[in-house]
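*Asks:* the sequence and its predicted three-dimensional model are supplied below.
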Amino acid sequence: MGVMIQALFCDDMRRDEQGTFILVGVYPGIIFLEKSVEKSVGNYIQVSALPVGDHKMRLRVIFEPEGGGKTLILAKQSTSVSIEKTSMPFVVTPTGLRLALETNGVIRLFIGIDEEDDQEVTSLKVKIEDDSSEEEVEEVEG
């Protein structure tokens, strides 16, 4: 069995006294954002079956605008991991990914371990809410 990586986007994560994670505001594959309004999100990433020893892990988050356009690198991070037991999963919880996007598209999370190529482990569709669809309220003189 090879290395398995599971990941998701959420608003926040907490770890309780027993070591379990509480995930807050998990996104089911889509996030609705207001145009150019900053929103902070995080990732819960679990890596299983990583061999015993020291490893280097790379994380990269990109945004691909719908219909083409320039791909944006939202975050890049590297970390070292020391695994003592293959049976124990390794968890990474990067937070504070700031989004202030203006167009629909897709956010993609890539992870690479050691010399392996980076692989996409999860994605999140971005839908920008359109203010123009709101009906204008007219004042009525009485």
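*Replies:* The structure has been received and is ready for your questions.
*Asks:* use CA for all of it now, contacts and neighbours both
*Replies:* Fine.
*Asks:* distance-wise, check residue 47 relative to residue 55.
*Replies:* Residue 47 is 12 Å from residue 55, where distance means CA to CA, to the nearest Å.
*Asks:* alongside the first one, take a look at this:
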Amino acid sequence: MTDHALPIPSPPPPTPPKARPRAAVVMLGALVLALVGASVLTIVLFVGARDEHSLEVQRLDQTNRSLTEAEGRLEETETSIDTVAGRISTLEAQNAELHKCADPAKDSINAAKGDDDAVLRDAVGRAADNC
């Protein structure tokens, strides 16, 4: 061994790992996790909204059917009212016609109960004219 041998340099100490890449990886992982969670939440909300929409469409259809049935019943009722009103008018006309005879006849009966022959003749005459 010679005195002039060069010493072998020792390898440089390992460099400590940088904290930034690890923090970036953790940050990106958290961001990906948040995006996945938001995507799942969006899908769940969309499916729920679609189901609610279907239910509301069914309710709307049922309400429309009920409304159509109610309108049909209303038309039937209005027709019945018109029929009854016409029948009432007919009966009132018949009643007025019958009273033309009945009222003088009733008056003649009441006059017959009394003693006045002139009133009786007048009442019987009116009854004869109207009956």
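*Replies:* Received it, and whenever you're ready, just let me know what you need. These numbers were taken from a predicted model, which means no experiment stands behind them.
*Asks:* please state their TM-score.
*Replies:* TM-score of the superposed chains, computed with TM-score structural alignment, normalised by the length of structure 2, equals 0.16; 29 aligned residues with a CA RMSD of 3.4 Å.
*Asks:* now do the buried residues in stretch 122-131 of structure 2.
*Replies:* 123-124, 126-127, 130 (16 or more other CA atoms under 10 Å).
*Asks:* just put these in a markdown table and tack on secondary structure and distance to residue 105 of structure 2.
*Replies:* As requested, these are exported to a markdown table (DSSP: H, G, I helix; E, B strand; the rest coil; distance: CA to CA, whole Å):
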| residue | secondary structure | distance to residue 105 of structure 2 |
| --- | --- | --- |
| 123 | helix | 7 |
| 124 | helix | 7 |
| 126 | helix | 8 |
| 127 | helix | 5 |
| 130 | helix | 9 |
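*Asks:* what sits against residue 120 of structure 1?
*Replies:* Going by CA atoms under 8 Å, 6 or more residues apart in numbering, residue 120 of structure 1 touches 108-111.
*Asks:* go ahead and build a PyMOL selection from the buried members of these.
*Replies:* A single PyMOL command selects the buried members of the contacts of residue 120 of structure 1 (16+ other CA under 10 Å):
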select buried, resi 108+109+110+111
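*Asks:* now render the buried residues of stretch 122-131 of structure 2 as TSV, adding distance to residue 111 of structure 2.
*Replies:* As requested, the buried residues of stretch 122-131 of structure 2 are exported to TSV (distance: CA to CA, whole Å):
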residue	distance to residue 111 of structure 2
123	7
124	9
126	12
127	12
130	17
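*Asks:* please identify which of the residues you listed is nearest to residue 77 of structure 2.
*Replies:* Relative to residue 77 of structure 2, the closest of those is residue 130; by CA to CA it sits at 39.3 Å.
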